[in-house]
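dropping a prediction and its sequence here:
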Amino acid sequence: MHLNNNVTEFILLGLTQDPLKKKFVFAIFLVFYLGTLVGNLLIITTIKTSRTLESSPMYFFLFYLSLSDTCFSTSIAPRMIVDALLKTATISFSECIIQVFSLHYFGCLEIFILIIMAADRYVAICKPLHYTTIMNHRVCSILVAVAWVGSCVHSLAQIFLALSLPFCGPNVIDHYLCDLQPLLKLACADTHMVNLLLVSNSGAICTVSFVILMFSYVIILHSLRNHSAEGRRKALSTCVSHIIVVIMFFVPCIFIYTRPATTLSMDKMITVFYTIGTPLFNPLIYTLRNVEVKNAMKKLWSKNLISDDKK
């Protein structure tokens, strides 16, 4: 492991070097990040304060999806926002490694939770009579625990790959975050093997998970033929929102992680889509298309208004 590098810090070029555009980046991504925090924390609070929602496996998983979204966005957005105000944005080697870990940890956690949510919908729609028995609280907790452990294993593999790279200069990363692809370009060694491992790790996780999810939704949608019109409409509404989230998250991920270590001009904008966009849109997709969540939010809001009036 090449822990002794000549490079102690990296310079992040960000989305742009134009001073005027940097101010625009600061303003727009600050709004995006605050929107992500408000949306996801609202879902977390609503689920935790509603007995009906908290006891349902679907919302138990949605709670963890919102939690991983909040952490995923927080591992990237605050530094990106602050860096937009600086003339030269630098990140130390250890901070860079921590960002690689957190980016992959919470990104992978999101992938696993989306798979669990698809499995939950499959059981609910295809085996409704056995749903409460199969998806009991213990099973749900074990599934989430496996997702946390699996994400940790994946992230440690990324860290091992990053630490195996020797850096002796240059130290300029043409990106707004630390990830293995931009780091591979700076390594002063043959990175062919590391890139192969990266594609077989991150690339495989993204692609295989996407195929599993799409296949599971095809089965779910196919089984809806036997349901009543009302049951079909409700199940379809839930599944469509899940499919939108899956496509928004996985398509950019697959584009970034399943190809050789060549950087394209569009890479930064595509990365923005799944690192900043998905955590922002997830709460909107899940709340706007979900009557139960909207009703629980209204109850929470009216409870707070009543308690404020009493004061």
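Arrived safely. Keep in mind that this is a model prediction, so the values were computed, not measured.

for the rest of this, base every contact and every neighbour count on C-alpha atoms.
Fine.

once you drop chain neighbours, what's closest to Trp148?
Leu109 (6.2 Å; C-alpha to C-alpha, 6 or more residues apart in numbering).

distance of Asn295 from Asp309?
Per C-alpha to C-alpha, to the nearest Å, Asn295 is found 21 Å from Asp309.

same drill for those two, tell me which one is more crowded.
Asn295 (13 against 8; other C-alpha atoms under 10 Å).

and the more buried one, what is it in contact with?
For Asn295, no residue meets the contact criterion (C-alpha atoms under 8 Å, 6 or more residues apart in numbering).

this is the other structure I want to compare:
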Amino acid sequence: MSEMDFAAGTVWRGRTDSNETGDTRRLFNVVRTEGSAREPGAPVLLGFCCDAGVLRNQGRAGAAGGPREIRRALAGVPAHGLAAFHDAGDVACNDGDLEAAQQALAQAVAVELGLGAFPLVLGGGHEIAWGTWQGLRAHLDARGDQGRVLVINLDAHLDLRTGRPGSSGTPFDQIAQACQERGQRFEYACLGVSRLGNTAALFAHADVLGVHYVEDVAMQERHLDARLAELQALMDKVDHVYLTIDLDVLPAAVMPAVSAPAAYGVPLPVVEAIVMLVRASGKLRVADLAEFNPLYDRDGCGARAAARLAYRLMA
């Protein structure tokens, strides 16, 4: 069963520097939770407490606890120019019914988009993507908007598995199938994919689908200018962007708290630069962070890296 849970507000606490001069606000000072007045256009956090898709994909359980721990890490981040954002609670998958949870997430995302908000969804396994995309698609359909949608995935894995039922390894094949059924273009860029983390069959399927992918070995800091130029060219051709970040794209030393830590990975400065480019495009409609698993974190390092990216997406 899926349900909305608003208990997450209890994590919004942190250090108070009331004896210092100047603006000492942190994110726990500017968050708005259930019942608070809405700030027009402010970012909105949604949690997706689910790892049913990870388990179906033979991964390590624990990502269902990710949203709470990312919020906890966010709470103490200095607010700087972020005046307000909202926490709309969690969609929880409590009984393994992944499809119901994804549908509930889709509905929540569509509602927030309809209110003019920018939803940032915190996962949870990468099955989050099928829910988030359906929410964006429902919102655009309700408006009669047939504009082109680019899905940008920062990920060590293509997540184009064709087996069903769906899992954390299938969301972009599910999106491709839905686009085909609707007669719409499937525009998907996967950046940071590991040659040693994906079978030859997955790469062949990506080629058939016309996926734009860049391997991790070409996503290092020395490649950044070229990658940003390529990504900008892709965004110039579309009307809307959905950005999804599987945190296992980061090196294991930076992000140990995932189901499949990366032996090589893409440096955090590269990922952050891409996030900031996409955010500045004016075309980003929704984003999510996937696969954070606090059971495998070390000294909160992974949570802080995830929180840093979340802040960059909101501020």
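Cool, the structure landed. Everything quoted here is computed from the prediction, not taken from an experiment.

quick one: TM-score?
Superposed pair, TM-score by TM-score structural alignment, normalised by the length of structure 1: 0.24. Supporting alignment: 131 aligned residues with a C-alpha RMSD of 6.7 Å.

what's the burial count for the residue nearest to Trp148 of structure 1?
Neighbours of Leu109 of structure 1 using other C-alpha under 10 Å come to 27.

buried set for the helix or strand containing it?
If you go by DSSP states H and E, Leu109 of structure 1 is part of helix 93-126. Along helix 93-126 of structure 1, these residues count as buried under the neighbour rule (16 or more other C-alpha atoms under 10 Å): 93, 96-97, 99-126.

show me what that helix is packed against.
In this structure, helix 93-126 of structure 1 packs against strand 9-12, helix 57-74, helix 131-134, helix 137-163, helix 204-223, helix 229-257, with contacts taken as 3 or more C-alpha pairs under 8 Å, 6 or more residues apart in numbering; DSSP states H and E.

what's the angle between the second one and helix 93-126?
Direction vectors for helix 57-74 of structure 1 and helix 93-126, defined by axes from the mean of the first three to the mean of the last three C-alpha atoms, to 10 degrees, enclose an angle of 160 degrees.

hmm, who's touching helix 57-74 of structure 1?
Here helix 57-74 of structure 1 has contacts from 33, 36-37, 40-41, 43-44, 47, 53-54, 102-103, 106-107, 109-110, 113-114, 116-117, 120-121, 135-137, 140, 144, 275-276, 278-279, 282-283, using C-alpha under 8 Å, 6+ apart.

cool, and the fifth one?
Residues lying outside helix 204-223 of structure 1 but in contact with it, judged by C-alpha under 8 Å, 6+ apart, are 111, 115, 118-119, 121-122, 125-126, 236, 239, 243, 246, 250, 253-254, 257-258.

please compute how far the host helix or strand of Leu198 of structure 1 lies from its chain's middle.
Using DSSP H and E, Leu198 of structure 1 sits within helix 192-198. Taking the mean of its C-alpha atoms, helix 192-198 of structure 1 sits 23 Å from the chain's own mean (C-alpha atoms, centre = their mean, to the nearest Å).

tell me which other helices or strands it touches.
helix 137-163, helix 180-186.

return the set of buried residues in the longest one.
When you say that, I think you mean helix 137-163 of structure 1. 140, 143-144, 147-148, 151-152, 154-155, 157-159, 161-163.

quick one: the helices in the stretch 101-250 of structure 2?
128-142, 171-182, 200-209, 224-236 (DSSP state H, counting those that start in this stretch).

looking at those, which is closest to Leu120 of structure 2?
Relative to Leu120 of structure 2, the nearest member of the helices of the stretch 101-250 of structure 2 by C-alpha to C-alpha is helix 128-142, separated by 9.5 Å.

what's in contact with the closest one?
Counting by C-alpha under 8 Å, 6+ apart, 48, 101-111, 113-114, 121, 146, 168, 171-172, 174-175, 242, 244, 285-288, 290 sit against helix 128-142 of structure 2.

among the residues you listed, which are in strands?
Phe48, Val121, Tyr242, Thr244, Arg285, Val286, Ala287, Asp288, Ala290 (DSSP state E).

between these, identify the one with the most neighbours.
Neighbour-wise, these (other C-alpha under 10 Å) top out at Phe48, 36 neighbours.

ok, that residue to Val275 of structure 2 distance?
21 Å.

what do you get for Ala138 of structure 2?
For Ala138 of structure 2, the distance to Val275 of structure 2 - C-alpha to C-alpha - is 24 Å.

likewise for Thr132 of structure 2?
Taking C-alpha to C-alpha, one finds Thr132 of structure 2 at 17 Å from Val275 of structure 2.

the two: who's more crowded?
Set side by side, Thr132 of structure 2 and Val275 show more neighbours around Thr132, with 30 against 20, by other C-alpha under 10 Å.

element containing Ile274 of structure 2?
Counting by DSSP H and E, Ile274 of structure 2 is part of helix 268-280.

list the buried ones in that helix?
Leu268, Val270, Val271, Glu272, Ala273, Ile274, Val275, Val278, Arg279.

what does stretch 244-259 of structure 1 give?
Buried, per 16+ other C-alpha under 10 Å, within stretch 244-259 of structure 1: Val245, Val246, Met248, Phe249, Phe250, Val251, Pro252, Cys253, Ile254, Ile256, Tyr257, Thr258.
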